[in-house]
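**Q** Sequence below, structure please.
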Amino acid sequence: MTTHTEFPSLKAAPILLIALLISVFAVPSQIAGTAVTLPSIAAELGADPGPLQWVVNGFNAAFTLFTLVWGVVGDRIGYKTTFIIGAIISIAASLLSAFAPNLIVLDFARVAAGIAAAALFTSAAAIIGNAFAPGVRAKAFGLLGTVLGIGIAFGPVVAGLLTSALGWRGVFVAFGVAVAASLALSAAIPRIRHERVEGSRLLDFRVLRNPHFLAMTLVPVVQAFGFVTMLTYFPVALSAIWGLDAGAAGLVMLIMTAPVLFLPALGVRLIARHRRISAMTIAYIALGSMLVGNAFLLFVSPSLALGWLVVPLVLLGISMGLPLGFVDGEAMGAVPAHLSGTASGVLNFMRLGGETVAVGGYAAVLAFLVAAQVGDSELADRVASGEPGNAGIYADAFGTTQLLILAIVGVGTLAIALLHGSRVRRERRASAAQQIEDAITAAKSAREHEAGVRRDR
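**A** Here you go, the predicted structure:
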């Protein structure tokens, strides 16, 4: 295997990080921010639940499938080339979204945007994993997590404010402008490419055999159900149950997303400075916060004062933010360098696959539960899309759906704990075997030394 790399100069490194991080910022911003625009889109283009939900789900599904494709392609054609292709497609898709005349065109544009986002995200992670020395790489992945947190934190707020000021179309223009800025700085990105290894597969899921890689991969999958569903559809609940507009809903969501802004760096710092705090320790704290936060949301009702939402929303923010700075780095560090793109693709396939299933399933279940209470299908569509005026119906459906989410988060947490236990047992067995081998080697050396002494006599 040959690796072709042009490492960035010291002066180019900050520009390189800025280029990558701007593009990474745009990905969670599109996932989190687009949900806030759904009521406005429904008011202009129609509330048909299928096409309307695909404004979000189309992006997620395309992102999920194409992380695998772009991960492998990036290993072949180079991560910089993949990044540039993704940026160009993303800009075009954002402009098409902004000028879409109907939901069908908008859905098509969001699918294209998801394909492009997969190229940007997988190539950015692979570039960071290959272009920096281990010490600097950990800090770069920490910044990656922080920027993801910023995108999640401010995506709903910015989208809500832009929707209030410019309409929902202005939100998609803003996405295109952000990626265009990243593309303008792409000259600083080094060219990194790995030659194909004999016997390698197009889609290689063998990296999932590593218990630590799989455990780290399952963390964002569980987060998809416990956090991303709320990130995507709780703004709709705020409209349906409490009658908030897009701007106000975005500000309330800041309670949940603000912790994601600064906690990724804290998680990385805790692991680096305290020997007894491992990545799994932080993961367990996050998963516990997610369970408690989702349990609190079971009590959502029209009579509940908005102030009571602070505790569960903060807990959900903690559950997403703490692991965000090290999950990708921990997972990528568990695989060989020449599989960086493939591993990034698998990781993000699992992450976005979880989000696609979680978000799509959540919307379908909630819409079904609303329709079961409302005889008029047209009214049911409007209630499920967040139209105020039927708070009790929406709240009942929300609570039932939340029970399902809580059960899934619990099962996912158990699976991660079992994988961690398997890894610990394997490491203990390996350590014990190494100690036995060292003892045998030491005894053999002692016997040889003793024999040599006797010969000298």
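**Q** all contacts plus neighbour counts: C-alpha atoms, from now on.
**A** Noted.
**Q** Pull the contacting residues for Gly267.
**A** Going by CA atoms under 8 Å, 6 or more residues apart in numbering, Gly267 touches 282, 322-326.
**Q** do the same with Val374
**A** Ala380.
**Q** mind running it again at 10 Å?
**A** Contact analysis of Val374 by CA atoms under 10 Å, 6 or more residues apart in numbering lists 368, 380-381, 383, 393.
**Q** Just the ones of those residues in helices?
**A** Members of those lying in helices (criterion: DSSP state H): 368, 380-381, 383, 393.
**Q** Please generate a structure for the following sequence too, so the two can be compared:
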Amino acid sequence: MTPLRNDSERSRRVAILAAVCLAALALPLAFSGGAVATPAIGRAFATGTAGSPAALNWITNAFMLAFGSLLMAAGTLADRYGRRRVFALGIGGFTLASIALACAPSLLALDLLRAAQGIAAAAALAGGTAALAQEFDGHARTRAFSLLGTTFGLGLAFGPVIAGLLIDRLGWRAVFATGAVAGALALAFGVPRMRESRDPHARGLDWAGTLTFTAALSCFTYGVIEAPGRGWSNALVTGLLGASAVLGCAFVAIETRIARPMLDLSLFRYPRFVGVQLLPVATCFCYIVLLVVLPLRLIGVEGYREIDAGWLMLALSAPMLVVPLAAALLTRWLAPGVVSGIGLAIAAVGLYALGLALRGGAHGLAIERTIGPMLAIGAGAAMPWGLMDGLSVSVVPKERAGMATGIFSTTRVAGEGIALACVSAVLAALTQTRLGAVNHAHADAGALAQAAARLATGDLAQASAWLPGLPAAALRDAYADAFSVLLTGLAALTLICALAVLAFLGRTREHNAQPSATPKRAATIVRERGKA
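**A** Coordinates of the predicted model:
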């Protein structure tokens, strides 16, 4: 190949990487920016049931649920119909949905559009990451995915700040318009330079698996969101959770019986594959959930302005700008699993320290004590962040990159949705317990549950309306105690994940995918690496 052709090919790959990174910038902006905008949206639609805790929770969960539940299907479609085509359709749909969100006339319309935005995001991420896996090999692929992780971290880092500035100057609708700008740039400058690639052995979409998986996640998320307000013994809640369990079993049965499943469950027999899936689960609980619950507390309960909360959140997310690249350099001397496990252990210590710092409330000297723990959490979570995507494509042959990224990204994004729903429900339950202990007016359980649910979504005013006998300071103290207990639990969970990652991935040095063209060869690769 001539030097001129080499330069042209290099420029083309850079343009593709830039397009996928622009998409990776828009997705976290939609996530973290939406979380900061939730209190303002709640104030804008504060009539009737529009501003209920469940309705406000769907601002984030509708996006995450659609995003996570359809990633595997999007990966399959990318393999069959082309990574470039699926990426283009996804980023185009994301841009249109973002524009529509900026004009949403009601909270119901906004929630539905957030679901549509999540569907488009699934196509964009699955198609884009699979395209990168086809364009880059070896260490170049590792660097490309590390840059992708850093870009994703950039969106997470500055999402709260950008959202705060936009809300302060232009209102919450401008938050969604920003995502449309990033999507339009990726569509205009990156897609024309992509070349089409697909899996020649790909088959049709696993409709039965897709429908049962999506329905199972939807029922579970809906049930957990409704539980704080209705009670865990409510017929609707128990019915939804029971349906989720039945649908989950049906999904497993379907995937074990078809010739080419959407999710190859046999991969979970291998410790290395399980270890890779633990990484996004751990970062969900130690990092992602804080991007939602902390702004809700700071803005809704503690009374911070959106812009001030955004600047404070920078302590948590700023390490994502540099640490993933530093972690990639560390893999020259340490196994990626060791680097990841150490990072999760650091995040666990930071979570515990943050729980102690916030125990007395978020005002005054306590807020100064939160900076160090938040930096530790962000740095610890960032260490596996840039390594996870590269590890995820190492367990299948290059031709099945769509499946690999689909499985991993589904674990990451579906895990985020599940983690958010569970953490919000646990926080509401802990708050209700604390409110019951300090409530001397003996309010009924329904009022306590409603007040706790309102506090968990950052609505102090409505919580006070449900418990008029309690001063706002008592509500804040009960919420602060519950928040600290929650952080201690998250610290313990993160530490367990760190130890498991070290056990499963600690001895793995090589994490570049080996090419192969047959499922039989893929199974051989996985079997060999599982014994490593």
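**Q** now what about the TM-score between them?
**A** Superposed pair, TM-score by TM-score structural alignment, normalised by the length of structure 1: 0.86. Supporting alignment: 421 aligned residues with a CA RMSD of 2.5 Å.
**Q** Can you tell me which of the contacts of Val374 of structure 1 has the most neighbours?
**A** In terms of neighbours by other CA atoms under 10 Å, the contacts of Val374 of structure 1 top out with Val383 at 26 neighbours.
**Q** Just tell me the aligned range of stretch 172-186 of structure 2 in structure 1.
**A** Counting by TM-score structural alignment, stretch 172-186 of structure 2 pairs with residues 168-182 of structure 1.
**Q** Oh, that last question was meant for stretch 287-297 of structure 2, not what I typed.
**A** The aligned range for stretch 287-297 of structure 2 in structure 1 is 227-237, by TM-score structural alignment.
**Q** Now find how far off-centre that stretch is within its chain.
**A** Here the centre of stretch 227-237 of structure 1 is set off from its chain's centre by 15 Å, with CA atoms, centre = their mean, to the nearest Å.
**Q** what do you get for stretch 342-361 of structure 1?
**A** Worked out by CA atoms, centre = their mean, stretch 342-361 of structure 1 lies 8 Å from the chain centre.
**Q** So which bit of structure 2 is that stretch matched to?
**A** Stretch 342-361 of structure 1 corresponds to residues 403-422 of structure 2 when matched by TM-score structural alignment.
**Q** what's the mean deviation for that stretch versus structure 1?
**A** Superposing on structure 1 and averaging over aligned pairs (mean CA distance after the TM-score superposition for structure 1), stretch 403-422 of structure 2 comes out at 0.9 Å.
**Q** go on, stretch 174-187 of structure 2?
**A** Counting by mean CA distance after the TM-score superposition for structure 1, stretch 174-187 of structure 2 comes out at 0.8 Å.
**Q** Any idea how far that stretch is from the middle of the chain?
**A** 19 Å.
**Q** With stretch 348-362 of structure 1 instead?
**A** 10 Å.
**Q** One more: stretch 278-298 of structure 1?
**A** Distance of stretch 278-298 of structure 1 from the chain centroid (CA atoms, centre = their mean) equals 16 Å.
**Q** Can you check which part of structure 2 that stretch sits on?
**A** Going by TM-score structural alignment: stretch 278-298 of structure 1 matches residues 335-355.
**Q** Centre of the chain to stretch 53-71 of structure 1, how far?
**A** In terms of CA atoms, centre = their mean, the centre of stretch 53-71 of structure 1 is set 12 Å apart from its chain centre.
**Q** which residues of structure 2 does that stretch align to?
**A** Aligned by TM-score structural alignment, stretch 53-71 of structure 1 falls on residues 57-75 of structure 2.
**Q** Next one: Leu231 of structure 1 relative to Val370 of structure 1, how far apart?
**A** Going from Leu231 of structure 1 to Val370 of structure 1 by CA to CA, to the nearest Å gives 20 Å.
**Q** One more: Gly345 of structure 1?
**A** 36 Å.
**Q** Ok, Pro8 of structure 1 next?
**A** Applying CA to CA, the value for Pro8 of structure 1 to Val370 of structure 1 is 55 Å.
**Q** These two: who's more crowded?
**A** Set side by side, Pro8 of structure 1 and Val370 show more neighbours around Val370, with 24 against 17, by other CA under 10 Å.
**Q** what about the residue mapped onto that one from structure 2, helix or strand, and which?
**A** In structure 2, the residue matched to Val370 of structure 1 (TM-score structural alignment) is Thr431. Using DSSP states H and E, Thr431 of structure 2 falls within helix 401-438.
**Q** Show me how far that helix is from its chain's centre.
**A** The answer for helix 401-438 of structure 2 is 9 Å, by CA atoms, centre = their mean.
**Q** Check stretch 104-124 of structure 2 too.
**A** Distance of stretch 104-124 of structure 2 from the chain centroid (CA atoms, centre = their mean) equals 16 Å.
**Q** what do you get for stretch 223-237 of structure 1?
**A** With CA atoms, centre = their mean, you get 13 Å for stretch 223-237 of structure 1.
**Q** mind listing the strands for structure 1?
**A** 3-5, 192-194 (DSSP state E).
**Q** residues in contact with Arg13 of structure 2?
**A** With contact taken as CA under 10 Å, 6+ apart, Arg13 of structure 2 is in contact with 7, 19, 132, 135-136, 190, 193-195.
**Q** how about the residues you listed in a markdown table, adding distance to Leu247 of structure 2 and neighbour count?
**A** Shown next, in a markdown table, are the contacts of Arg13 of structure 2 (distance: CA to CA, whole Å; neighbours: other CA atoms under 10 Å):
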| residue | distance to Leu247 of structure 2 | neighbour count |
| --- | --- | --- |
| Asp7 | 51 | 11 |
| Ala19 | 37 | 27 |
| Leu132 | 33 | 21 |
| Glu135 | 37 | 18 |
| Phe136 | 38 | 16 |
| Gly190 | 39 | 24 |
| Arg193 | 41 | 16 |
| Met194 | 38 | 23 |
| Arg195 | 38 | 16 |
